[in-house]
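**Q** what follows is a predicted structure for the sequence shown.
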Amino acid sequence: MTVEQMYAYAKEKYAKWSIDVEQAMTTLKEIPISIHCWQGDDIGGFEVNKSELSGGIDVTGNYPGKARSPKELRADLEQALSLIPGHHRVNLHALYAETNGEAVDRDELKPAHFKNWVDWAKKMNIGLDFNPTLFSHPKAQNGLTLAHPKEEIRQFWIEHCKKSRKIAAYFGEELGTPSLMNIWIPDGFKDIPSDRLTPRKRLKESLDAIYKETLNQSHVLDAVESKVFGIGSESYVVGSHEFYMGYALKNNKIYLMDTGHYHPTETVSNKISSMLLFSDVVALHVSRPVRWDSDHVVILDDELKEIAIEIIRNDAIDKVKIGLDFFDASINRIAAWTMGTRNMVKALLYALLMPHDLLKRYQDEGNYTARLALLEEFKTYPFGAVWDYYCQQMNVPVGEAWLEQVELYEKNELLIRN
């Protein structure tokens, strides 16, 4: 059967439940995913004085072809974007500044250091998001930044975050779409702390100083990201879930939930509905934790589907900012981008092709038999046929055909780098 024939069959199957497949695809086209640039070079960045990775972050593997320059990284991103259906965004970290060989410390960064990224984004017609980089730096080596007991260290990182907000605002103004500026810090202790309150008090005061200046929300959206533990902060993390959720709600900031930043028995999908009741906007970093925050490439697993379902069935497309955050150097990096992003988009399509109103009614009526039965049956509905048709309509490879293009790019470009 052809793609069109399989699509026609699927469309008929879904129509029995009053599901408009055409409308589902139209909606899907308008959901942007923020694709993280750091998968392409193992979070190396382009600072003149590079530091070793720190802050509980580790990238394993040495697959050939890592991007060595901004030009190579942008070329690799273009290749990945050409294989992913939809209109998406790119997420940058501060260490991806371009300073023309000049050593510019992070508290001195300016929008001009990201002009090449903005020019590229204009050419690609995409938005940019941003993150201050509070790790892999001499002033973050002891595991404390915004919560550091020394005021001069805190002030350095406060200034870095202030400059990062200005850079994000520059992105938003130049590109005509708000830039999400997300703060994550590695601060914490390996062993049992003797004082949990004071570091959190210092973090709160640092954040207050960072956000003291009001910036145009049509240009920049401020977000904060929590974590439960990391390498070197196994016993205590200053920026915990409770801390950042409280701070975000009290100070009208966006709370960002990373799918790897909670206890293994917790799921972000279960938190979305609660956050939507109290926040106008929430943000996600979608990853795949394997036993801990290991940032594996996103696959189409049950949790990814549940996250997408929570967004769709709660009419939260405009309220949830979806970003990705994984890094794997053991496989082709462009393939990692492509697989992870395509799977996020697949999950959203899967969620769009479900009879949510009917399932909600069954629950309210106490008809749990019909609810469970339908949830199970829809797992094997022909959503894959709709996905193939959607990819064809969006002029990207259907099925696994994208892998051929990645392999060709690897042969002609990536292997030459090594």
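**A** Here it is on my side, so go on.
**Q** could you use CA atoms for every contact and neighbour count after this?
**A** Noted.
**Q** name the single longest helix found in the chain.
**A** helix 151-175 (DSSP state H).
**Q** which other helices and strands does it contact?
**A** Where contact means 3 or more CA pairs under 8 Å, 6 or more residues apart in numbering; DSSP states H and E, helix 151-175 is packed against helix 115-124, strand 127-131, strand 179-183, helix 197-210, strand 220-225.
**Q** pull out the buried positions in the longest one.
**A** Read it as helix 197-210. Residues 199-200, 202-204, 206-207, 210 are the ones in helix 197-210 that count as buried (16 or more other CA atoms under 10 Å).
**Q** tell me the one among these nearest to Leu109.
**A** The closest of those to Leu109 turns out to be Ile210 (CA to CA; 15.1 Å).
**Q** tabulate the buried residues of helix 197-210 (TSV), appending distance to Gly172.
**A** Listed next are the buried residues of helix 197-210 as TSV, based on distance: CA to CA, whole Å:
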residue	distance to Gly172
Pro199	33
Arg200	31
Arg202	30
Leu203	27
Lys204	26
Ser206	24
Leu207	21
Ile210	18
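**Q** out of those residues, who's nearest Arg165?
**A** For the buried residues of helix 197-210, the residue nearest Arg165 by CA to CA is Ile210; the value is 8.6 Å.
**Q** ok, now which ones touch that closest one?
**A** 158-159, 161-162 (CA atoms under 8 Å, 6 or more residues apart in numbering).
**Q** could you do Gln39 as well?
**A** Contacts of Gln39 by CA under 8 Å, 6+ apart are 326-329, 333, 336-337.
**Q** and those as JSON lines, adding distance to Gln392?
**A** As requested, the contacts of Gln39 are exported to JSON lines (distance: CA to CA, whole Å):
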{"residue": "Phe326", "distance to Gln392": "27"}
{"residue": "Phe327", "distance to Gln392": "28"}
{"residue": "Asp328", "distance to Gln392": "28"}
{"residue": "Ala329", "distance to Gln392": "30"}
{"residue": "Arg333", "distance to Gln392": "24"}
{"residue": "Ala336", "distance to Gln392": "21"}
{"residue": "Trp337", "distance to Gln392": "19"}
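**Q** could you dump those to JSON lines with neighbour count and distance to Ser34?
**A** Converted to JSON lines, the contacts of Gln39 look like this (neighbours: other CA atoms under 10 Å; distance: CA to CA, whole Å):
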{"residue": "Phe326", "neighbour count": "26", "distance to Ser34": "12"}
{"residue": "Phe327", "neighbour count": "27", "distance to Ser34": "14"}
{"residue": "Asp328", "neighbour count": "24", "distance to Ser34": "17"}
{"residue": "Ala329", "neighbour count": "19", "distance to Ser34": "20"}
{"residue": "Arg333", "neighbour count": "29", "distance to Ser34": "16"}
{"residue": "Ala336", "neighbour count": "22", "distance to Ser34": "14"}
{"residue": "Trp337", "neighbour count": "30", "distance to Ser34": "11"}
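**Q** try this one next to it:
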Amino acid sequence: MSEVEKRYESAKSRYAAIGVDTDAALKKLKDIKISMHCWQGDDVKGFLNPGGELTGGIMATGNYPGVATTPSELRADLEKAFSLIPGKHKVNLHAMYVDTDEKVDLDEIEPKHFEGWVNWAKEHGLGLDFNPTFFSHPMFKDNYTLASPDSAVRDFWIEHGKRSRKIAEYFGRELGQTSINNFWVPDGMKDNPIDRLAPRKRLMEALDEVFEEKLNEDYTQESVESKLFGLGAEAYTVGSHEFYMGYGLTRDKLICLDAGHFHPTEVISNKLSSLALFSKGVMLHVSRPVRWDSDHVVLMDDELTEIGREIVRNDLLPITNIGLDFFDATINRVAAWVVGVRNTQKALLKALLEPTEDLKKMELQNDFTSRMVITEELKDFPYGDVWNYFCEQNGVPVGLEWLNEVQDYEKNTLLKRNAILER
């Protein structure tokens, strides 16, 4: 028996004493798929318009060596990250990550332009999620896309949205895993608008046109994502939380909650139970804001822990799709992925290792003392020993061992890319 197994058996006994089955918890955790976002690997540049500038209220900062510049490099980096993460997961693609030698624009993309991604996903047993790209494009005019007063601009983006839906449907059909197609539109104004209603009406009508054709939901489901503000849209964002909550509820769409898209004192964990009562389901973008929507790498902080608890305690896993959304070019990009996914899994594991039903009974009986004492004591329970066993059982490095692999990959692969670029 390995040292990891010995420690697990000890932890297992301690959790069993409070009515928690650690084997059952790990079985549940293994079935949870995290959608790992591709754009951490190349600083949100994509392959549609190499060298293009980021627009649409987002910014990637830093110039850490080894950024992926081709689909094959990006897939190699994703493979490396997945080799260090327990379980089988999904990759979240943006439309601008086309894999084709053909010169194609966003209103012309087709499933064939993503065949390389589908073949790769099949080879590695992965699912694919999707996002239309409503930013970093010449047709992002005057800070507007679908909400633009210019019908030519709106028509371009409507066509892009329709084609994105067909691509997500293709992913689901080919891979046998429902592809979540998430719509985020950065439209807004830098300073105070006079008319907040008209742009929202245009956005609503444009989205209705995009979603007009009914698709097979076994293959794809759509989610709509709000935002508080972005660079260039500090005063007014057309697609606010209220707009998309109303749109999702009335149009039978999933509602996407991004942890960084709300007021700095707001958290998304407290919204999950409310949305669960009324919405079809939820798409999460797990991120970490630092004073604004800066999309920092997900750390094991209080909000991540609360997100995990809310999902598990309320049995929301069947209606919740968990994805990541951050991009940091100041650190090793593969390490960023690994930290983000493993922390998200750890937050879920912590929640799965609670005696949830017993705690709920205490609460109903107004036994708040026992509730407080047990939840406080749980903070000192050896969940890390359970996590390490999960990693070992799934054939990935335990503890800090994975960092050595990332550093070797940086030395032997990532730094050589920079050497080639500098010649």
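**A** Structure's in. What do you need? Remember, predicted model here, so these are calculated numbers, not experimental data.
**Q** from the contacts of Gln39 of structure 1, which is closest to Asp280 of structure 1?
**A** Checking the contacts of Gln39 of structure 1 one by one against Asp280 of structure 1 (CA to CA), the nearest turns out to be Phe326, at 26.2 Å.
**Q** how near is the closest one to Lys346 of structure 1?
**A** Using CA to CA, to the nearest Å, Phe326 of structure 1 is found at 17 Å from Lys346 of structure 1.
**Q** next: Pro193 of structure 1.
**A** Distance, Pro193 of structure 1 to Lys346 of structure 1, using CA to CA: 43 Å.
**Q** what about the two, which has more around it?
**A** Neighbour count, other CA atoms under 10 Å: between Pro193 of structure 1 and Lys346, Lys346 has more, with 23 against 12.
**Q** who does the one helix or strand the more buried one maps to touch, helix- and strand-wise?
**A** Using DSSP states H and E, Lys346 of structure 1 sits in helix 333-352. Using 3+ CA pairs under 8 Å, 6+ apart as the contact test, the elements touching helix 333-352 of structure 1 are helix 21-29, strand 33-36, helix 70-81, helix 302-313, helix 383-393, helix 402-409.
**Q** distance to Ser136 of structure 1 and mean neighbour count added to the ones you listed, as CSV?
**A** As requested, those are exported to CSV (distance: least, CA to CA, whole Å; neighbours: other CA atoms under 10 Å):
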stretch, distance to Ser136 of structure 1, mean neighbour count
helix 21-29, 37, 16
strand 33-36, 18, 25
helix 70-81, 19, 18
helix 302-313, 30, 20
helix 383-393, 39, 20
helix 402-409, 30, 15
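**Q** those: which one's closest to Asn131 of structure 1?
**A** Closest of these to Asn131 of structure 1 is strand 33-36, at 10.3 Å (criterion: CA to CA).
**Q** run the chain-centre distance for the closest one.
**A** Relative to its chain's centre, strand 33-36 of structure 1 lies at 5 Å (CA atoms, centre = their mean, to the nearest Å).
**Q** relative to structure 2, what is the average displacement of it?
**A** Mean deviation of strand 33-36 of structure 1 relative to structure 2 after superposition (mean CA distance after the TM-score superposition for structure 1): 0.2 Å.
**Q** residue range for that strand in structure 2?
**A** Under TM-score structural alignment, the match for strand 33-36 of structure 1 in structure 2 covers residues 34-37.
**Q** what sits up against the matching stretch?
**A** By CA under 8 Å, 6+ apart, stretch 34-37 of structure 2 touches 89-93, 128-129, 321-326, 337, 341.
**Q** most neighbours, which of those residues?
**A** Compared across those, Trp337 has the highest neighbour count, 30 neighbours, by other CA under 10 Å.
**Q** which residues sit in contact with the closest residue to that one other than its chain neighbours?
**A** Distances taken as CA to CA, 6 or more residues apart in numbering put Ala81 closest to Trp337 of structure 2, at 6.5 Å, once the chain neighbours are dropped. By CA under 8 Å, 6+ apart, the residues touching Ala81 of structure 2 are 334-335, 337-338.
**Q** touching, Tyr8 of structure 2 and Glu392? I think so.
**A** No. Between Tyr8 of structure 2 and Glu392 there is no contact under CA atoms under 8 Å: 10.7 Å.
**Q** quick revisit: tabulate the contacts of Ala81 of structure 2 (CSV), appending distance to Lys280 of structure 2.
**A** Shown next, in CSV, are the contacts of Ala81 of structure 2 (distance: CA to CA, whole Å):
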residue, distance to Lys280 of structure 2
Val334, 33
Ala335, 34
Trp337, 29
Val338, 30
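**Q** which of these are retained in structure 1?
**A** Checked against structure 1 using both residues aligned by TM-score structural alignment, their matches' CA atoms under 8 Å, the contacts of Ala81 of structure 2 keep these contacts: 334-335, 337-338.
**Q** now Cys24 of structure 1. Nearest residue, chain neighbours left out?
**A** Just so we're on the same page, residue 24 of structure 1 is Ala rather than Cys. Ala24 of structure 1 sits nearest to Leu352 (CA to CA, 6+ apart), 5.6 Å away.
**Q** corresponding residue for the one you found in structure 2?
**A** The alignment partner of Leu352 of structure 1 in structure 2, by TM-score structural alignment, is Leu352.
**Q** what do you get for Tyr7 of structure 1?
**A** Per TM-score structural alignment, Tyr7 of structure 1 is aligned with Tyr8.
**Q** cool, Pro199 of structure 1 as well?
**A** In structure 2, Pro199 of structure 1 lands on Pro199 (TM-score structural alignment).
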